[in-house]
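Asker: No letters, just coordinates:
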């Protein structure tokens, strides 16, 4: 049953839709500019962000939309496993795998409930609880890291003795890195909100 457009749940769901759609679009643009392994990671994040935006729509996506989302999420799991296979020590690839599995889990819950969207449907308490703990820690640590790194990186990005041009380039690179971290944090927050709604 669709939520009222002005209910608090609907408003929070639409905020998650906007947050994830903007983050996913930024990651898609980043994937177009990136090369090699960073392109694959950015593309995976783009798929996750856009799929989360679709999944969070309060009115749902209908039975076929839920099936398509489940397939996309399973594809994201396979992509995350492929990235992890190439560099198993890369912490972000492991995080991407957890996110893909969480999305596939929510899509499976939506399908089993016969709904068009994953939030608001009861899942397995142990799995949902573990994912909630993971994403709460990720959001808290990621937010703290973003604040502390944001004040340090721009000053140390340029090598010693570099001119003002080098400093500007270093600041731009640092700013892009902070924006990427902010997008990841936004998607983590969106995931946390969606899991809280289960």
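Answerer: Right, received. Where do you want to start? The structure presented is a predicted model; accordingly, all values stated were derived computationally and were not measured.

Asker: okay, CA-based contacts and neighbour counts for the rest of this
Answerer: Fine.

Asker: ok, residue 78 to residue 93 distance?
Answerer: 12 Å (C-alpha to C-alpha, to the nearest Å).

Asker: scratch that, residue 128
Answerer: Residue 128 is 21 Å from residue 93, by C-alpha to C-alpha.

Asker: and those two? which has more neighbours close in?
Answerer: Shown here are residue 128 and residue 93; by other C-alpha atoms under 10 Å, residue 93 has more neighbours (22 against 18).

Asker: so which strand or helix has that one?
Answerer: Residue 93 belongs to helix 91-113 when assigned by DSSP states H and E.

Asker: Tell me the helices and strands packed up against the following helix or strand past that helix.
Answerer: Per DSSP H and E, the first helix or strand lying C-terminal to helix 91-113 is helix 125-156. Contacts defined by 3 or more C-alpha pairs under 8 Å, 6 or more residues apart in numbering; DSSP states H and E place helix 125-156 against helix 164-196.

Asker: try it against this one:
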């Protein structure tokens, strides 16, 4: 995550506003939509914060174990929530575990450029594969379907255009961070 400063600024500039948008979506939602927006806000703001060292901000060493703990707790919450809700909650679990993986790599120093392929290479490769498929699927979901008669009706609030557009953007940010690990 200590790649070129330009990519770091782009990650902060992309993920920070997405996190703010998700917080705003959370305020105007309830139930499962509120929970999903909160999880997405945590991930986006966490990615923006984790990209901060690549833009020249010097974070204290204790921040990486804190990130590991915060996203570990988020993973446990996503695992608990996944009992009641479908695939999107499992995606939050994978995302939280990816953040734990990256923060743990930074804690051990593997993510500071000291070792090629920081973290556990097999885990990193699996996460890269997962997020590549996720970005392709989420991006394909942005392509409008051809008009062929009456459709299923209006999309639920959590699947509105801006919310759907945030998912591939966040997936690309996660891919960028994993590649820089």
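Answerer: Received the coordinates, thanks. These numbers come from a predicted model, not from an experiment.

Asker: sorry, back to before: specify, as a residue range, where the helix holding residue 93 of the first structure falls in the second structure.
Answerer: Counting by TM-score structural alignment, helix 91-113 of the first structure pairs with residues 87-109 of the second structure.

Asker: what's the burial count for residue 174 of the first structure?
Answerer: Counted with other C-alpha under 10 Å, residues neighbouring residue 174 of the first structure total 21.

Asker: ok, how many other residues are close to the counterpart of residue 136 of the second structure in the first structure?
Answerer: Using TM-score structural alignment, the equivalent of residue 136 of the second structure in the first structure is residue 140. For residue 140 of the first structure, the count of nearby residues is 14 (other C-alpha under 10 Å).

Asker: got the contact list for residue 140 of the first structure?
Answerer: Contact analysis of residue 140 of the first structure by C-alpha atoms under 8 Å, 6 or more residues apart in numbering lists nothing.

Asker: Check the spacing between it and residue 60 of the first structure real quick.
Answerer: Residue 140 of the first structure is 29 Å from residue 60 of the first structure, by C-alpha to C-alpha.

Asker: So residue 72 of the second structure sits against residue 96, correct?
Answerer: Yes: Residue 72 of the second structure is within contact range of residue 96, at 6.8 Å (criterion: C-alpha atoms under 8 Å).

Asker: Which one's more surrounded, those two?
Answerer: Taking other C-alpha under 10 Å, residue 72 of the second structure and residue 96 do not tie; residue 96 has more neighbours (27 against 19).

Asker: Residue 160 of the second structure matches what in the first structure?
Answerer: In the first structure, residue 160 of the second structure lands on residue 177 (TM-score structural alignment).

Asker: residues near its match, how many?
Answerer: For residue 177 of the first structure, using other C-alpha under 10 Å, the count is 16.

Asker: Ok, residue 60 of the first structure next?
Answerer: The burial count for residue 60 of the first structure: 20, using other C-alpha under 10 Å.

Asker: same deal with residue 15 of the first structure?
Answerer: Neighbours of residue 15 of the first structure (other C-alpha under 10 Å): 16.

Asker: so how far is residue 46 of the first structure from it?
Answerer: From residue 15 of the first structure to residue 46 of the first structure the distance is 18 Å (C-alpha to C-alpha).

Asker: same deal with residue 10 of the first structure?
Answerer: With the distance defined as C-alpha to C-alpha, residue 10 of the first structure ends up 24 Å from residue 46 of the first structure.

Asker: When these two are compared, which one has more neighbours?
Answerer: It is residue 46, of residue 10 of the first structure and residue 46, that has more neighbours when counted by other C-alpha under 10 Å, with 24 against 18.

Asker: what lines up against the more buried one once you look at the second structure?
Answerer: Under TM-score structural alignment, residue 46 of the first structure pairs with residue 41 in the second structure.

Asker: where's that match, which helix or strand?
Answerer: helix 31-50.

Asker: Pull out the buried residues from that helix.
Answerer: For helix 31-50 of the second structure, a neighbour-count test (16 or more other C-alpha atoms under 10 Å) marks 33-50 as buried.

Asker: ok, and what's touching that helix?
Answerer: 1, 11-16, 18-23, 25-28, 88-89, 92, 95-96, 99, 103, 157-158, 170, 173-174.

Asker: which among these end up buried?
Answerer: Taking 16+ other C-alpha under 10 Å as the criterion, what is buried in those is 1, 11-12, 14-16, 18-23, 25-26, 89, 92, 95-96, 99, 103, 158, 170, 173-174.
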